[in-house]
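Visitor: Need coordinates for the following:
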Amino acid sequence: MSALCCCCIQSSTDDETVPFSKSAPAPKQVKVLEKGKKLVVKNVNVKEYDDKFVEIAELYNNQVENYTAMKKCLFQLNEVNGTANLPGCMEKMKEKYSDYGIQAQLKGYNFSLVVKETENIPENLQESQELIKELSRATKVLIGSQTKLGGMVFSVSQIREEMVDRIKEVNVGYLDQIRLVENMEENVKNIDKAKLLSTEYEQEASEVLKEMADIAGATV
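Guide: So this is what the prediction gives:
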């Protein structure tokens, strides 16, 4: 019996003697933010920083919604008119609805499809007018909000080390510190990616605006 006990004791591993509270978990796999997907930020248990991350996420997610709306409008315009791109769509409408005095109009960052006043505007033409109105609204939001988002993300990146120190100061538990600092690092990586994607959204919106300006014979 004593030999058996001795054997059991010797089979214990060093890991079993390490207190749980001092065992650092393996690093988590960070899910990278994808284009067109909403940004979800994690809690770091410091209100000032949580508020910053939430504000950035809300602004970025609004961009995602408008980017999705912009792409949907472009797709539906081509579907309604049987075309492949915005210039082709406008040209097709001018040919098909030549009696309605169709014109593309640009004022600042706002553009619209102007149609001669009449009681019998074809349904497809009315739908195209509404789609271009929504397209204008979405592209304007994307162009106008990108700079603000970039500035917010930059301000957070400047206090990265400060955030780590503050999180550890507020949360004294070792495992809490590990988890919350990991949350902060994941948030920073994803908002950095959001900044890059935001630039892509703005570039695509600017291209739409440029195409409408060319169609309207204006400059932006």
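
Visitor: contacts, neighbours, all on C-alpha from now
Guide: OK.

Visitor: list the helices and strands the longest helix anywhere in the chain packs on?
Guide: Longest helix in the chain by number of residues (criterion: DSSP state H): helix 174-216. When contacts are defined as 3 or more Cα pairs under 8 Å, 6 or more residues apart in numbering; DSSP states H and E, helix 174-216 packs onto helix 47-81, helix 86-96, strand 103-107, helix 123-157, helix 160-170.

Visitor: between these, which gets nearest to Asn187?
Guide: helix 47-81 (7.3 Å; Cα to Cα).

Visitor: in that closest one, what counts as buried?
Guide: For helix 47-81, burial by neighbour count (16 or more other Cα atoms under 10 Å) applies to 49-50, 53-54, 56-57, 59-64, 66-67, 69-71, 73-75, 77-78, 81.

Visitor: picking that back up, how far does the longest helix of the chain sit from its chain's centre?
Guide: Offset of helix 174-216 from its chain centre (Cα atoms, centre = their mean, to the nearest Å): 5 Å.

Visitor: go on, stretch 47-64?
Guide: 11 Å.

Visitor: what does it contact?
Guide: Contacts with stretch 47-64, where a contact means Cα atoms under 8 Å, 6 or more residues apart in numbering, come from 36-41, 43-44, 141-142, 145, 149, 152-153, 156, 163, 187, 191, 194, 198, 201.

Visitor: before we go on, could you also do this sequence so I can check it against the first one:
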Amino acid sequence: MLNKILVPQGPTFRISLLQDLCVNMISETWVFNKEGTLAMKLVNVRAVDALFSDIASAFNKQHEDHAAMTEAAQKLKGVSGCAPTASLTACIGTLQQEHGASKVQVRMEGYSFSLIVKENKVPDKLKQVQQQVGELSRSTKRLLARKTRLQEMICSMLQSQTQLEEKIRTTNPVYLDQVRLEGNLRENLQKIRLAKELSEQYDEAARSVLREMAQLAGLTLEAAPEIGTE
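Guide: Okay, here's the model as predicted:
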């Protein structure tokens, strides 16, 4: 009988891992500055600017995690000799065929996973695969842990647009300042809407990785609550 593990799931997993890892490039181009990070414009209300800064910081960390996760997955495929479009399941399956399924196994504990190699002397190729599986596990777990708080902060800001505009007008009585700063506010809100969409795509990609690794570990999958931040 297969063991069970609670794995967070999105509304659908009919798309492939490759599709999961792809994000809306138009949205990314609009959201990010030249340095590849989300940056907010000032609205000259200290508390509001601090909240926008917190959102940008949280999203940028998740963006970094997604990049690290994607890089680890591609390097894993590369050292395994798999095509870039191959699934993680296929790559690990190839290694198991080459070295024996009993000697190359995926182990999963909670939301962390690793590649176990039962050989007296681990070949260099498998050492590299183990390293990439480890990085894939860490970046996937970090990415999933960031989603809940980030989404909560973004939703709170989007639901408070009228109040935010009023705070700007109260704090900045000069009309031209109000026009400029309210324009900054609208731009910030549009950016975090797009950041929210990208964050959801990052989260979906991480869930797909987790599902594949759980299946490789011989675990059945059930819906579970979101992973909390550590």
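
Visitor: TM value for the aligned chains?
Guide: Laid over one another, the chains give 0.80 as their TM-score (TM-score structural alignment, normalised by the length of structure 1), with 187 aligned residues with a Cα RMSD of 1.7 Å.

Visitor: quick check: angle from the longest helix of structure 1 to helix 86-96?
Guide: On the basis of axes from the mean of the first three to the mean of the last three Cα atoms, to 10 degrees, helix 174-216 of structure 1 is oriented at 40 degrees to helix 86-96.

Visitor: Check the mean deviation of helix 174-216 of structure 1 from structure 2.
Guide: Once fitted to structure 2, helix 174-216 of structure 1 is off its aligned match by 0.9 Å on average (mean Cα distance after the TM-score superposition for structure 1).

Visitor: Kindly reformat the helices and strands packed on helix 174-216 of structure 1 as a markdown table containing distance to Glu207 of structure 1.
Guide: Formatted as a markdown table, these follow (distance: least, Cα to Cα, whole Å):
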| stretch | distance to Glu207 of structure 1 |
| --- | --- |
| helix 47-81 | 12 |
| helix 86-96 | 11 |
| strand 103-107 | 14 |
| helix 123-157 | 9 |
| helix 160-170 | 34 |
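
Visitor: Ok, which of these comes nearest Gln10 of structure 1?
Guide: helix 160-170 (37.9 Å).

Visitor: now for the closest one, which elements pack on it?
Guide: helix 174-216.

Visitor: Can you check which part of structure 2 the helix it packs on sits on?
Guide: Per the alignment by TM-score structural alignment, helix 174-216 of structure 1 matches residues 175-217 in structure 2.

Visitor: Tell me the spacing between Arg193 of structure 2 and Ala72 of structure 2.
Guide: For Arg193 of structure 2, the distance to Ala72 of structure 2 (Cα to Cα, to the nearest Å) stands at 28 Å.

Visitor: Same question for Arg142 of structure 2.
Guide: Arg142 of structure 2 is 14 Å from Ala72 of structure 2, by Cα to Cα.

Visitor: thinking again about what came up before, so which of the helices and strands packed on helix 174-216 of structure 1 comes closest to Asp176 of structure 1?
Guide: helix 160-170 (8.5 Å).

Visitor: Which positions within that closest one qualify as buried?
Guide: Per 16+ other Cα under 10 Å, helix 160-170 of structure 1 contains these buried residues: Met163, Val164, Ile167, Lys168.

Visitor: Mean deviation, it versus structure 2?
Guide: Looks like 1.1 Å for helix 160-170 of structure 1 (mean Cα distance after the TM-score superposition for structure 1).

Visitor: State the number of residues packed around the residue nearest to Gln215 of structure 2 when sequence neighbours are not counted.
Guide: Nearest residue to Gln215 of structure 2, sequence neighbours excluded (Cα to Cα, 6 or more residues apart in numbering): Leu221, at 7.8 Å. Residues lying near Leu221 of structure 2 (other Cα atoms under 10 Å) number 17.
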